[in-house]
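# Got a predicted model here, sequence first, then my questions.
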Amino acid sequence: MSECNHDCGSCSANCESRKTDKSEFLEALNPASSVKKVIGIVSGKGGVGKSLVTSMLAVSMNRKGKKAAILDADITGPSIPKAFGIHNESGIGVSPDGNLMLPAKSLEGVDIMSANLLLDNDTDPVIWRGPVIAGAVKQFWSETLWQDIDFMFVDMPPGTGDVPLTVFQSLPVDGIIIVTSPQELVSMIVTKAVNMAKKMEIPIIGIVENMSYLECPDCGKRINVFGESHIDEVAADAGIKVLARLPIDPKIAQMVDAGQVEYLELPWLDEAAAAVEGL
C-alpha cells in the first residue's frame, strides 16, 4: 500500500496527524484582559440551583480576597444579575478606546457579564437560535475587559447542547462543578454531565447537591423532602467528590430575590471553595 496522505480515509483513527489539538478551538482572550482560572458550573437538567451555586462560589472566592467574575452563559435564562441586585438600567459599559465591553460590578466587587444587562427590560425574552447564542458566549469571553481575574465562574445552561459544547471548546476551562438535586433521576442526569466532561477532556472538580434537606426550625432534625439522597453512590460510581449539600432554606431564596446573595452566610460551601482555590 502506498503511503497514506491522510485524505483517503484509510489512515488509522489513532494516526497522530488526525488527532485534533484542542487549543485550535480556543477563543483568544483580548490582550488587555487576564483570567487565571475558568470554572464551569453545569447541570444535566434545569431548576436545580446552578445559578445559585455559581453566585455563591463567586462570593466565597471574593471573600477569600480573590478577584472573582461570572460569565453568565445561560443566555436565554439569565438570573445572575438579579441575585446580585444589578439591574439592566445600569447596562454594560465600554472601555475608553471603545473596543471592549466593561462588565457590571457588584457591590462587593464581583465582575459580571450577562445577556440581561444588554436588554431594555429584564423580562424581554432572548429569542435566538443556538449558533447565535454560542457566538454571544464567545463574545462575552473575548470582547469584555476582564481585569486581573483570579477565578471566573461560567454559569452554563442545563444539558449538553450548543452552549456547553461551545464553552468546553472555546474557553480554557480548568474544571467543572456539577450541580444536582436529590431525586431519582439524578444518577442518569449526573452521568450524562460526567460523560460529556470526560469526552471533552474537562476535569471534574466535584458535585454539589442543592435542596438536599430541610432543617426543622424547632428541633433541628433534617428532613429529606425529596426522599433519601443517593448522591454518595452516584459520586462514587463516577469517581468524583461530593463537595457540598445545600439545604432548602427560605432565607436563601429571600436574599437572592432581594439581590443580596453577597450577604448570605455560606458555611456549606467551604469544601467546594477550597477545591476551587486549590486548582
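Sure thing, it's come through.
# For the rest of this, base every contact and every neighbour count on C-alpha atoms.
Fine.
# my read: residue 27 touches residue 173, true?
No - taking Cα atoms under 8 Å as the definition, residue 27 is not a contact partner of residue 173, at 11.5 Å.
# hey, what's in contact with both of the two?
With contacts defined as Cα atoms under 8 Å, 6 or more residues apart in numbering, no residue is adjacent to both residue 27 and residue 173.
# got the buried residues for the helix or strand where residue 57 lies?
Residue 57 is located in helix 50-63, with elements delineated by DSSP states H and E. Neighbour-count burial for helix 50-63 flags 50-62 (criterion: 16 or more other Cα atoms under 10 Å).
# how far does the helix or strand following that helix sit from the chain's center?
Along the chain past helix 50-63, the next helix or strand (assigned with DSSP H and E) turns out to be strand 68-72. Strand 68-72 has its C-alpha centroid displaced from the chain centroid by 8 Å (Cα atoms, centre = their mean, to the nearest Å).
# number of nearby residues for the residue nearest to residue 170 when sequence neighbours are not counted?
Closest residue to residue 170 in three dimensions, ignoring its sequence neighbours and counting by Cα to Cα, 6 or more residues apart in numbering: residue 26, at 4.1 Å. Counted with other Cα atoms under 10 Å, residues neighbouring residue 26 total 17.
# Pasting the second one now:
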Amino acid sequence: MSVITPASVEQALQQVIDPTTGRDLTSLNAVTDIAINGSKVDVTLLLGYPANSVHSAIAVAVNEALNRIGVAQVGLDIGWTVYANPTANSQQALPEVKNIIAVASGKGGVGKSTTTANLALALAAEGARVAVLDADIYGPSQPQMLGAPERPPQVIKHNDQQFMVPVETHGIQVNSMGFMVTENTPMMWRGPMVSGALQQLLAQTYWQDVDYLLIDMPPGTGDIQITLAQKVPVTGAVIVTTPQDIALLDAKKGIEMFRKVNVPVLGVVENMAIHICSNCGHEEHIFGEGGGERIARDYDTELLGSLPLNLSIREDADNGKPSVATDPESAVSKIYRDVARKLSAKLWVQNLDSQAMPDIEITED
C-alpha cells in the first residue's frame, strides 16, 4: 500500500473536474485545506459559485480520486461563497449587493422577463441570495410573473434616508414600478424621467445581503440601457434571443451597445429553440436552428443555454409561479439551473486572479 502524502493528494485532486467550469479543483484554487491522518484524508473545498445541483457529483468524484491512491476514508467539506466582482464602470458598488447583472434583449417578445424570473429562482435554488429589479418602467411584468402581492413597498428610514423595502416572493427580493401603479395605468414619461426612475428604484431600495441582483431591462438600446451602463454599477449583461433571424439582428445590436459602453456580455440565452409536439413527440425548429450558438460564436461569448418552446413556461409565468418554482425537477427547470450555474461560475472564473483566495493548508497528525 502506497504512502499517502500531501503531494499525492494534490495530484489526485488535479484529476477532479468541476462539472460547471470544466476545470480541475486545483487550478480553480478551490482546495483550501488538506489534513492527513493515517489513511484518512479530510479535504475542504470552497467554490466561487452556488452549486447545490452539483454538490453530490463533486463529492463522488473526490472520493473516487482519493480512493484510487489508497485513501480509505475521506472527510469532505464542500462550501461556496459568492464574490463581489468588479463593476463595468466607475460607479460605486451598492451596499449589500455583490453583483448586478442586466438581462436584456434587442427586441420584445423573446422571453426576457420570463428568463429573468426563472434565472433568479434558479440562482436561489442553487444556494445564492437573489434580488430582481424590474427596470421595464413602461411595461413592468415581474410582479405578476413572480406572484408578488400588488401593494406599494413599505417605506422605512435608514441613516436619515427613506428606502423602499423590496417585496419578498419565492425567497427572492423584488422591486418594480408595477408595485406603485395599477395594471391599467400607462407610464406616459419621457426618457429622462424613466432614467431617473430607474436610478431611484435601484438606489433607494433597501436591498439586503444580495449575491446577484438581476435587472429585467426593457427591450432596445435606448435611455434605460445607456443609464444602466453609465450610472449603475453593473457587473455584466446577459442577452436573451430566439433563433429567428430578425431577433438575432436585434440581439447583435444589444451586444454591440453593451460593448461600446464597456459592459461585458456574459453570455446568450436562447428561447423557443425547439418545439416538441405534446401528442406525437415530433421535434421542429419553428424559429430557426442554431441561432444562439452562432451569435455567441461570432461575438466570442458563450451560449449559456437553450430553452424549448414549451406551453408550461408561459402558463407558469402567467400564474405567478415560474417553472423553476412550479416544478423544480422538470427538464425546463434543470436547464434554467444549468444556465444559472454557468453564469455565476463564469463570473467567478473571469475574476479568479483578482480574488483573495486562501492558501492551502496541509497538516499531518
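Yes, it's here. These numbers were taken from a predicted model, which means no experiment stands behind them.
# Could you get me the TM-score between them?
The TM-score (TM-score structural alignment, normalised by the length of structure 1) is 0.85; 251 aligned residues with a Cα RMSD of 1.8 Å.
# Comparing residue 27 and residue 173 of structure 1, which shows the higher neighbour count?
Neighbours were tallied for residue 27 of structure 1 and for residue 173 using other Cα under 10 Å; the higher tally belongs to residue 173 (20 against 17).
# Let me know the secondary structure of the more buried one.
Per DSSP: H, G, I helix; E, B strand; the rest coil, the local secondary structure of residue 173 of structure 1 is coil.
# residue ranges of the helices in the stretch 1-150 of structure 2, please?
Listed in chain order, the helices found in the stretch 1-150 of structure 2 under DSSP state H, counting those that start in this stretch are 6-13, 55-67, 112-126, 142-145.
# counterpart of the third one in structure 1, which residues?
Going back to what we said before, that points to helix 112-126 of structure 2. Using TM-score structural alignment, helix 112-126 of structure 2 corresponds to residues 50-64 of structure 1.
# now swap in the first one and tell me
Per the alignment by TM-score structural alignment, helix 6-13 of structure 2 matches no residues in structure 1.
# re earlier: touching the match of helix 112-126 of structure 2 from outside, list them.
In this structure, residues lying in contact with stretch 50-64 of structure 1 by Cα under 8 Å, 6+ apart are 41-43, 67-70, 79-80, 83, 108-110, 151-155, 179-180, 261-262, 266, 269, 272-273, 277.
# please redo it, this time with the cut-off set to 7 Å
Residues external to stretch 50-64 of structure 1 that are found in contact with it (Cα atoms under 7 Å, 6 or more residues apart in numbering): 41-43, 68-69, 79-80, 153, 155, 179, 262, 273.
# Residue 237 of structure 1: which of those residues is nearest?
The nearest member of those to residue 237 of structure 1, counting by Cα to Cα, is residue 179 at 16.3 Å.
# Report whether the expected contact of the closest one with residue 44 is present.
No - taking Cα atoms under 7 Å as the contact criterion, residue 179 of structure 1 and residue 44 are not neighbours in contact, 8.1 Å apart.
# quick one: which of these two has more around it?
Neighbour count, other Cα under 10 Å: between residue 179 of structure 1 and residue 44, residue 179 has more, with 28 against 21.
# Next up, the contacts around residue 269 of structure 2.
For residue 269 of structure 2, the residues meeting the contact criterion (Cα under 7 Å, 6+ apart) are 239-241, 303-306.
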